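Novice: Following is a predicted model, sequence given first.
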Amino acid sequence: MKAIVSTKYGPPDVLELTEVEKPLPMDNQVLVKVHASSVNYGNLVLLRGEPFLARIAFGLFKPKFSIPGGDIAGVVEAVGKDVTQFQPGDEVFGDLSGVGWGGFAEYSCVPEKALALKPANLSFGEAAAVPMAGVTALQSLRDKGKIQSGQKVLIHGASGGVGTFAVQIAKSLGAEVTGVCSSRNVDILQSLGVDHVIDYKKEKFTENKQRYDIILGVNGGHPLSTYRQSLTPNGIFVHVGGSGAQMFQAMTQGFWISKTSGQKIGSFLQRANQNDLVVLKELIEAGKVKPVIDRTYTLNEVPEAFRYFEEGHTQGKVVITI
């Protein structure tokens, strides 16, 4: 089968399209013919081995997982003898980031716990955009942010992969949502039903004197003090994917702020979870959430897809068709 392979850390040029042996499912695994995948921040960490601490999980000197790709959508081709949830012909989607990656390939063997039935109203490309970014948005709002209906939520970096899902999930949970984005992305957020849009090229979110119960820092570089000014006295700031300096502040200063004030500050890392894939499937089939696709690339164009993703201006998700 054809697959994208990485044998060393580095820029997108280290990724090679090559022929590898088609895998065979073990007893608890599902063999999926992959139709599509997508690009996430975690893929970028695995590609470059940065930040360096990530190499503890990914391999110190070279990638432990030679075939990258976390999100997949495809069709079950075969199942191991212990698999009970799926059968050949099922259309599925899932997150491989916790089970060895391997999504940038024509076939992948996946533990059944990493998969769920694909939303019936999505194409394979659309479904592949959902797992990592959608679960990140869901878990950061529900589990870390403790979101409640009627709360005011600010999403900084609302037009990217995680941000577009976060806007819709927060709305589906009854929140009043403000999205921060650049001028070119205002229309996208309005089409997703956001209540208020702040164009950061024209105004600062701190200038409106509004206080928010939850702030999601999906793509921001402000110091924690800036976000705290816009939090309610008992508000929660969740660092999801901002700058490295912001992440360090959230992990260090955030602990003490959370202990000594009513405000809560913390970082969040998504955990692949089958039940949350099912939650997203239900939201999507109910018409409450939809993936936003920026660009689509073919398997042999994966290096180009990474170069575009690294520019940091994606509108929604970058999808790989296989």
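Specialist: Okay, I see it.
Novice: Going by C-alpha atoms from here, please, whenever you check contacts or count neighbours.
Specialist: Fine.
Novice: Would you mind finding the longest helix in the chain?
Specialist: helix 244-260 (DSSP state H).
Novice: how near is the residue most central in space within the chain to Gly161?
Specialist: The chain has Ala133 as the residue nearest its centroid, 2.0 Å off, counting by Cα atoms, centre = their mean. Distance, Ala133 to Gly161, by Cα to Cα, to the nearest Å: 6 Å.
Novice: cool, Leu117 as well?
Specialist: The spacing between Leu117 and Gly161, counted by Cα to Cα, is 21 Å.
Novice: Look at the two and report which has more neighbours.
Specialist: Neighbour count, other Cα atoms under 10 Å: between Leu117 and Gly161, Gly161 has more, with 29 against 18.
Novice: which SS class is Arg295?
Specialist: strand (DSSP: H, G, I helix; E, B strand; the rest coil).
Novice: Excluding chain neighbours, what is closest to it?
Specialist: Leaving aside its sequence neighbours, Arg295 sits nearest to Val318 (Cα to Cα, 6 or more residues apart in numbering; 5.1 Å).
Novice: burial measure for that neighbour, as a count.
Specialist: Residues lying near Val318 (other Cα under 10 Å) number 25.
Novice: ok, structure two:
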Amino acid sequence: MLRRSVSVLSSKSFEYAAVTKKRRIKSWQLHEYGGIDELQLGSIRLPVIRDPNEVLVQVNAASVNPIDLLMIGGYGRNLFQIQRNFENELPLTVGRDFAGTIIAKGHKVRDGMKVGDEVYGFIPLHKQGTFSEVILANACHVLPIPKQLSSIESTSLVYATMTAWSALFIFGNLVSKQTDGLRVLILGCSGGVGTAAVQLLKSQDCVVFGTCSSDAVSLVYNLGADCVFDYTSPDFHKNVELEGRYHIILDAAQIGYQNIPKSWKYDTYITLNSPLLKSTDSYGLMAGLAYSASDLLDANLRAYKDSSCVKWGFFIPSTRGFEFVDDLISKEKIKPVIHKTFGFGKLQDAFKTVSEGHLRGKVVIDFSIDNDCNE
């Protein structure tokens, strides 16, 4: 039914609004915050293009990110509501990246982007997400799928690599630094963001160190890491210390600057687990912002004694950043690492896999599979 609808819409491009009320698609939605069981697969109306810069995309694949798991529980709802202009937050579709086919476009979308094009991209955190058969995306967050990759491989790279880029290039200021020989330690280098960060840094000629469990060491070395520390080793803390001072420590494992040994030396510690969204959820907007600012100030007062600093890293929906990342992906300097693929009907199982942790790359949803997961 959906594919017949798509063929009609494709031929009419933007002139589809009159028939949207009769078109319905499948979408995973939350009607209240809670656990994974709150995700419900239902039928909704086909989205309508209201912004002339948007494209309508039939989704072929999307990946599951830790932020999706957090948002199911209501994470970030207070700050995201400001960006949503206080529109109804529920029902909510999560999912941040996608690969698929353009089936309609707004009249301001560039001529080079056509109906029928295979594309991949991302959706900002405050927007309705990608676990839906058809989605709306801003054209500036969409690019053609790299020729050497499938939809599943493409979507596995988007959000994780953009998160790594945001943390390192924006918050770590690699945009303006000499990266050749820069020493970077990645905590949790075998997960989605970690594997992306290893490859991103090696493409810039950095010296890359990483931490992971013993069963992932060979994987990370194969991605190009210069030195990998097995955190199950009894000498783990000492081995990290003996390598000397790091220009950057990227915490992709939610360890926390306060929990690493004081003997580890670094210039900048970047955490992807800031208290900002959690604090505004718990204490309200103003009190949460004040609490978070106090936490960051306290962290830097402590780090200052060792000529260090602590920064929060966030995903930034940057068009230039995505173009930079896309160029590296197209040149095969960043390759997909996929932990497991599930069918569209098994989204809850995919979330459970992500919640269990110890991933080796990304968990991806294949929309062409409705029932069983690929083993």
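Specialist: Thanks, I have the structure now. Source: prediction; values computed, not measured.
Novice: circling back to that earlier point, the longest helix of structure 1 - contacts with which helices or strands?
Specialist: Other elements packing on helix 244-260 of structure 1 under the criterion 3 or more Cα pairs under 8 Å, 6 or more residues apart in numbering; DSSP states H and E are helix 224-229, strand 231-239, strand 264-267.
Novice: Buried by neighbour count: which residues of that helix qualify?
Specialist: Within helix 244-260 of structure 1, the residues scored as buried using 16 or more other Cα atoms under 10 Å are Gln246, Met247, Gln249, Ala250, Met251, Gly254, Ile257.
Novice: Among those residues, which one sits closest to Leu269 of structure 1?
Specialist: The closest of those to Leu269 of structure 1 turns out to be Met247 (Cα to Cα; 11.0 Å).
Novice: check contacts around the closest one.
Specialist: By Cα atoms under 8 Å, 6 or more residues apart in numbering, Met247 of structure 1 lies in contact with His239, Gly241, Ser267.
Novice: same thing but at 7 Å, please
Specialist: Contacts of Met247 of structure 1 were listed using Cα atoms under 7 Å, 6 or more residues apart in numbering, and they are His239, Ser267.
Novice: Then Arg24 of structure 2?
Specialist: Contacts of Arg24 of structure 2 by Cα under 7 Å, 6+ apart are Ser43, Ile44, Arg45, Leu46.
Novice: so what's it closest to, chain neighbours aside?
Specialist: Nearest residue to Arg24 of structure 2 in three dimensions, chain neighbours excluded: Arg45, at 4.4 Å (Cα to Cα, 6+ apart).
Novice: Now do the same for the one you found: its match in structure 1.
Specialist: Matched across to structure 1, Arg45 of structure 2 falls on Glu21, judged by TM-score structural alignment.
Novice: Gly181 of structure 2 too?
Specialist: The equivalent of Gly181 of structure 2 in structure 1 is Gly150 (alignment by TM-score structural alignment).
Novice: would you say that match is within a helix?
Specialist: No: applying three-state DSSP, one finds Gly150 of structure 1 to be coil, outside a helix.
Novice: how close does the residue nearest to it when sequence neighbours are not counted sit to Arg271 of structure 1?
Specialist: Leaving aside its sequence neighbours, Gly150 of structure 1 sits nearest to Ala175 (Cα to Cα, 6+ apart; 4.9 Å). For Ala175 of structure 1, the distance to Arg271 of structure 1 equals 23 Å [Cα to Cα].
Novice: Which one's more surrounded, those two?
Specialist: Of the pair Ala175 of structure 1 and Arg271, Ala175 is the one with more neighbours under other Cα under 10 Å, namely 23 against 14.
Novice: Any figure for the gap between the corresponding residue of structure 2 for the more buried one and Leu168 of structure 2?
Specialist: Using TM-score structural alignment as the criterion, Ala175 of structure 1 maps onto Cys206 of structure 2. Cys206 of structure 2 sits 12 Å away from Leu168 of structure 2, going by Cα to Cα.
Novice: now Thr179 of structure 2
Specialist: For Thr179 of structure 2, the distance to Leu168 of structure 2 - Cα to Cα - is 11 Å.
Novice: mind listing the helices for the stretch 1-150 of structure 1?
Specialist: Secondary structure of the stretch 1-150 of structure 1 (DSSP state H, counting those that start in this stretch): helices located at 41-48, 55-58, 124-128, 131-139.
Novice: wait, which of those helices is closest to Phe306 of structure 1?
Specialist: Proximity to Phe306 of structure 1 (Cα to Cα) singles out helix 41-48 among those, at 7.6 Å.
Novice: So which bit of structure 2 is the closest one matched to?
Specialist: Mapping helix 41-48 of structure 1 onto structure 2 (TM-score structural alignment) gives residues 66-73.
Novice: What is the aligned counterpart of Pro11 of structure 1 in structure 2?
Specialist: The equivalent of Pro11 of structure 1 in structure 2 is Gly35 (alignment by TM-score structural alignment).
Novice: Near the aligned partner of Lys118 of structure 1 in structure 2, how many other residues are there?
Specialist: Alignment note: Lys118 of structure 1 maps to Ile145 in structure 2; criterion TM-score structural alignment. By other Cα under 10 Å, 23 other residues sit near Ile145 of structure 2.
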